[in-house]
Structures are given as C-alpha cells and as structure tokens.
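Asker: coordinates only, no sequence provided:
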C-alpha cells in the first residue's frame, strides 16, 4: 500500500532535446539511491534510462518520459515512456540480443530490458511505442497488477487529479479523485481525498466514499470513485464525473457513478457489483480523458500490463486542456 507522503504529481519530461536525457537520468539516480539501491544497480538504472530517453530524443515523435517510485511498490523505480511514432514493426525482434537498426526505437531495447526487474512494451507502426520498465534493488519481479498515471493541464506543475492503490492478498482497491477545477486548490482536495482513503483502504468502497464525502466539506470537493477488484468481481462506488469501465479486447462495460460533488452535493450513494471474467481489465479515468475511446481502435493494448495500458489511454484519449488521470487494475488471478 502506498503511504500519503508517496503521493506526488508525475513529472513528465518532454524528450525533444538532449538535455532531457540528463534530467531523467538524474531523477532516476536520486530515486534509486533513496530506495537503497547499491552503487552497481544505480549505475545500471542510469544506463538503461539514458538509453531509453536517448532513443526518444533521436527517433520518436512527441516523446515524453516519466520516472517515479512505482505506485504499488515505492521501493521500485519505474520508467515510463510514450510517443506518437514511428513505432516498431517487430517488437520481439527488437528485444533480441544484438539487434540494432539505425533510425528506430528498437536500438538498445534488449539491453534496457535485460537490466530491468520487469518490463512491458507495446508498439504499432505509425502509432508509436509505449514502454514501462521497473527496477528493483535486486532480482526480477512481475509487472505490477495495478498502475495509474496523472498529467496536469497544459504547462501546470500540479494536478487536481490524484489516485491511490492498496493491495491485499487477492484484492486491489483503488481511488481516483478529480478535484473541482484546476491548480493548487483542486490539488489540495485531491490530496485530502487520498489521505482519507488511506485511513481505511480495507473498508468497503461505499464506506470509503462516504468517508470522503463527509471529510471533504472544507475543500472545494470533486468527483471520486473507489473500486475493489478481486479475481471474479469488482465492487464500485462513484460520485460525480468519473468514468469506470470493465474492458476486454473488443468491448467494454460501463460502471455507474451517481451525480454530485464529493464533499458538497450527493444523492443516495450506492455500491454496485460487477462480475469479471478471466480476460477483464478494470479502467477508471477522470474527464481529462475522453470516454469515446474503444479497445477495438487500440489493437493489442489491453493484453499488456496495467502501466502500458495506462500510458496508451493517456496518450490516445487524454486531453491537454484538462487535468488527466487514469488507473488500470488487472485482477490477481494467480493468487486466487
């Protein structure tokens, strides 16, 4: 479970100039040292990050990079990159040792992933590449079963959107909160919501939502949704304009939020139960993403890890005219 002081705005860096390489590398080194990595491992993280961001600068269209503590494992350093082209026609080939083709993002990809504890990549020619890499102090790990991304409006440095994740043996509980408006006041409401969620993340989603509504009256409030995902079911309670979806490769099902403003206006709060099959993925997002996206226009994306799915939705459905947040949960069926 993340702690309140580990909730922060994601610092996206545009990979348009060579200076971006050093900026992301320095952040990665600082995070690795803070997480207790040894000198050799810190060096490996620095090399992998340098390689990945250098590729964006040299070859990508509208490439951006993010390095941060992993939302579900703060001792793990996570690198996420996304771009809008040129994409790779054969990702499997790019991952092989020694593969290098001038002018493509495949250069060095095998080396990057060999230094990773876990990774995932999705790429389509002409659409772009999504890369998520996790670095632990030692050993290999599985890609995290849940992930979320936040991006502030325009050139703002703080976002009014926030999320939090709590993991159990077989369940994952997530909060997504969209503070009313933008800027510091909206961000304050979102941080308060996260702290209230963390007071009792094992409570039922409806109880958590009621706690948020009662506790946010002194803020400007916002929209909130809480989802608990188990191997076979999702329990969902939402208030305001948060989109909740159960998705598959070729369709999606909406989940119900009641109208209102958390902390100020509400109808009767409700908790809804939805069954999940073995291929389902749960998606929550703020209105900073259009709800007109469809899995059918994103070939292969929903077979990837939560971090890569989140990056793909933020890239393809996100708006720069609003704060944006997306959270993805893959049921933990390996522990069922």
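Answerer: Perfect, thanks for sending it. Just so it is clear, the model here is predicted, and its values are computed rather than measured.

Asker: drop to CA atoms for contacts and neighbour counts, all remaining ones
Answerer: Noted.

Asker: shouldn't residue 69 be within a helix?
Answerer: No. Counting by DSSP: H, G, I helix; E, B strand; the rest coil, residue 69 is not part of a helix but strand.

Asker: correct me, but it touches residue 78?
Answerer: Yes. Because the distance of 5.8 Å satisfies Cα atoms under 8 Å, residue 69 is recorded as touching residue 78.

Asker: which one of these two has more residues nearby?
Answerer: Neighbour totals were compared for residue 69 and residue 78, and residue 78 leads with 28 against 24 (other Cα atoms under 10 Å).

Asker: give me the buried positions along stretch 181-192.
Answerer: Residues of stretch 181-192 classed as buried by neighbour count (16 or more other Cα atoms under 10 Å): 181-183, 185-192.

Asker: same question for stretch 146-166.
Answerer: Here stretch 146-166 shows 146-153, 158-166 as buried, counting by 16+ other Cα under 10 Å.

Asker: element containing the spatially most central residue of the chain, please.
Answerer: Centroid-nearest residue in the chain, with Cα atoms, centre = their mean: residue 148, separated by 2.2 Å. Secondary structure here is read from DSSP states H and E; on that basis residue 148 sits in strand 146-151.

Asker: which helices and strands sit right next to that strand?
Answerer: strand 161-167, helix 306-317, strand 324-329 (3 or more Cα pairs under 8 Å, 6 or more residues apart in numbering; DSSP states H and E).

Asker: and for residue 217, the neighbour number?
Answerer: Counted with other Cα under 10 Å, residue 217 comes out at 15.

Asker: okay, and the closest residue to residue 240 other than its chain neighbours sits in which element?
Answerer: In space, and not counting its chain neighbours, residue 240 is closest to residue 223: 4.4 Å by Cα to Cα, 6 or more residues apart in numbering. Counting by DSSP H and E, the element that carries residue 223 is strand 222-229.

Asker: got the contact list for the very next helix or strand once past that strand?
Answerer: As assigned by DSSP H and E, the chain's next helix or strand after strand 222-229 is strand 233-239. Outside strand 233-239, the residues that touch it by Cα atoms under 8 Å, 6 or more residues apart in numbering are 205-206, 209, 223-229, 255-262, 266, 269-276.

Asker: then this one, side by side with the first:
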C-alpha cells in the first residue's frame, strides 16, 4: 500500500510503580501530584486525584494480601491524562457493586470508600477474581473528559525489572489511513535497563514516523531504525474493525492473541532479533469480531493464561484489561509490557 498520513493514538508513557508499604499513601499522593501538575491538570482535579490514590492506597494496606499502585501519564491524540491503577493478589472483593456505592467503607475508618473513586474519575472500573486479586482503574483528563474515537479502544501498561528505573518494553498505537483501522506496536528491547529502553524508544520513534500500513513493511522500517542497537523483539498488528480482521507480523518473543467469548486465536511471531537479524517477514491473520480483544505482550508475562480465567473482564476499558492480565500473569521481577485493543460492541 502507498504511504499515508498517520496520527499517534496512544503509547507507553511515564509510569511510576509503588509497592504496598506503610508509606504508600504519602508516596502516592506526592507522585500523583507531581505527575499531574506536569501534564497541567487543574488544581481541583489534582486534589481529586490525590484523594483517589489515598483511598486506593489505604484499601491496599487494609484489605489486600500484597499489591502495588501504578501511576501513569497518558497521552492520546494530543490530549493528556493521569491514570491510577491498584493491583493486588487477593483475596478479592466478594460484592463489587456494594463496594462501589458512594460512602461505603468496609471498616468505616476512611469514610469515602471505592464509590468516591468512581465518582471523581472521568473513567473508572473494577475487576475482581475471588481468591486471586483485584484491579481498580481510574483516569483523570487534563481537559474536558475525552471519549474514544472509533470502534476500537486501546490501553497498555509497562513495568521495569526490579532495581531499574526505566523499562525495556514499550508499545504504541497509531492510525492506519482514513478509516478506523489502527496499527499497534509491541516492543521488548533485549536485556534490561537503559540500553534496552533506548532500543524500545527508537522502535517507537520509527513506528511513529513510518507511513506504511502493512505490518511487514512497518516491521522493516523498525528493523532499519534499530540497527546499531542491541535489538528487540517486535510485533506489529493491523486491527481493521471494518473487515473484522487482525493481521500481524513479528520477530522475537512477543505473544499476541485475539480473545473472544469462545476462546483465543494465537498470532505467532517468527524467531529473530529486530535490528540484528530479521527473517523473511510473514503475516498472520485472525478474525476480530465485535467484543473481541487483541492482546500483545512481552515475555515478561507468561502465556499460559486463558480468556476463561477472566470472566467479565473483556467488556471493561482496555487499560483495566491490560492491568488485570498483568496482575495475574506477570513474571514478578522481569521487564514486562502489554497492549490491548478492544473492539467495542456496536
């Protein structure tokens, strides 16, 4: 296909992971305020965000076996927002709807409850698995609340390996022409730390700059850009909601699948290292009906999970889908990254 103009839809941005400990609430408020002011959230919204993360931190310490708070800067179609995520490993919420009632507090001590998170955030969601863990999601836009454009919504999450400040994984999403089709990049820079992060950032830059729409052609552009780096595992997917198809071309250890209520369809990548040794590209296809979700992730997550393990998840916002799969499947010390595209029901 001929080169086309493209618009960046979303990509991995600044992410702060905070483990649950006695200082979590204070640390979360401080980091949330710093990041929010950096993307020019109004002071009233900064205060709402700080209250939200305080509630999430307090709940983690009181009720969860173990967990983390994640604060992330979101940039989507030239707009900015703050996302906060609470992830824990159990015991789960027995009655999610009751927990979301404004003013409900299991212990009565905080007095605001999870309902306040839902009320204050522009977008929010909760998914809980009995005995396995809960993911809570809230987004605060810097301007007026912004609804997704088109039938496919996207979100993702990254985490650096323990002891590192930067992540060697990255993802990005851009438009693919004048229709609703989107191109997704998932990249895992070889190794860990700054050199892996540099490869991932260069891959994202090449993906943003490429005007190709065929996954194999975009992969070739990324391969050229990564020459001279340590290389990366990279997969490029073209999501076409009109044709209800996904096409993917990749090299290296990146997992991709389409999850539907009936199961999952895998989209393999070939052996190789993008930027070092790229095999002759091949493109694989799968159906992408309404209600389906495309999930792409690095080897920082194991690939043994099944869509049936997550009842009720795939109707949620993509960032929450990514967070709960991350919560359940991540290798605890490794770099990890995941990007999710959800085909919303008409």
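Answerer: That came through, no problem. Source: prediction; values computed, not measured.

Asker: hmm, back to that, the counterpart of the residue nearest to residue 240 of the first structure in the second structure and residue 329 of the second structure: what is the separation?
Answerer: With TM-score structural alignment as the criterion, the equivalent of residue 223 of the first structure in the second structure is residue 233. From residue 233 of the second structure across to residue 329 of the second structure, the span is 19 Å (Cα to Cα, to the nearest Å).

Asker: do residue 258 of the second structure as well
Answerer: Counting by Cα to Cα - residue 258 of the second structure and residue 329 of the second structure are separated by 17 Å.

Asker: among the contacts of strand 233-239 of the first structure, which lie within helices?
Answerer: 205-206, 209 (DSSP state H).

Asker: which among those count as buried?
Answerer: Using 16+ other Cα under 10 Å, the buried ones in these are 205-206, 209.

Asker: output these in CSV; the columns should cover distance to residue 43 of the first structure.
Answerer: As requested, these are exported to CSV (distance: Cα to Cα, whole Å):
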residue, distance to residue 43 of the first structure
205, 42
206, 46
209, 43
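
Asker: of the residues you listed, which is the nearest to residue 290 of the first structure?
Answerer: Nearest to residue 290 of the first structure among those: residue 209, at 23.8 Å, using Cα to Cα.

Asker: can you find the partner of that closest one in the second structure?
Answerer: Checking TM-score structural alignment: residue 209 of the first structure goes with residue 219.

Asker: same question for residue 100 of the first structure.
Answerer: Counting by TM-score structural alignment, residue 100 of the first structure lines up with residue 105 in the second structure.

Asker: who touches that match in this structure?
Answerer: Counting by Cα under 8 Å, 6+ apart, residue 105 of the second structure makes contact with 99, 111-114.

Asker: for residue 210 of the first structure, which non-adjacent residue is closest in space?
Answerer: Distance criterion Cα to Cα, 6+ apart; nearest residue to residue 210 of the first structure, sequence neighbours excluded, is residue 269 at 7.7 Å.

Asker: please list all residues in contact with the residue mapped onto the one you found from the second structure.
Answerer: In the second structure, residue 269 of the first structure lines up with residue 281, judged by TM-score structural alignment. Contacts for residue 281 of the second structure (Cα under 8 Å, 6+ apart) come out as 216, 249-250, 270.

Asker: determine which two of those are furthest apart.
Answerer: 216 and 270 (11.7 Å).

Asker: who's more crowded, residue 233 and residue 329 of the second structure?
Answerer: Using other Cα under 10 Å, the more surrounded residue of residue 233 of the second structure and residue 329 is residue 233, with 27 against 15.

Asker: which parts of the lengthiest strand in the first structure are buried?
Answerer: Longest strand of the first structure, by residue count under DSSP state E: strand 73-82. Going by neighbour count (16+ other Cα under 10 Å), the buried part of strand 73-82 of the first structure is 73-82.

Asker: looking at those residues, spot the one nearest residue 139 of the first structure.
Answerer: residue 76 (11.3 Å).

Asker: for the alignment partner in the second structure of the closest one, give me its contacts.
Answerer: Alignment note (TM-score structural alignment): residue 76 of the first structure maps to residue 81 of the second structure. Contact analysis of residue 81 of the second structure by Cα under 8 Å, 6+ apart lists 36, 39, 41, 73-75, 139-142.

Asker: likewise residue 289 of the first structure?
Answerer: Shown in contact with residue 289 of the first structure (Cα under 8 Å, 6+ apart): 313-314, 317-319, 324-326.

Asker: so what does it match up with in the second structure?
Answerer: Residue 289 of the first structure maps onto residue 301 in the second structure, by TM-score structural alignment.

Asker: likewise residue 119 of the first structure?
Answerer: Per TM-score structural alignment, residue 119 of the first structure is aligned with residue 124.

Asker: from residue 15 of the second structure, how far out is its match?
Answerer: Counting by Cα to Cα - residue 124 of the second structure and residue 15 of the second structure are separated by 18 Å.
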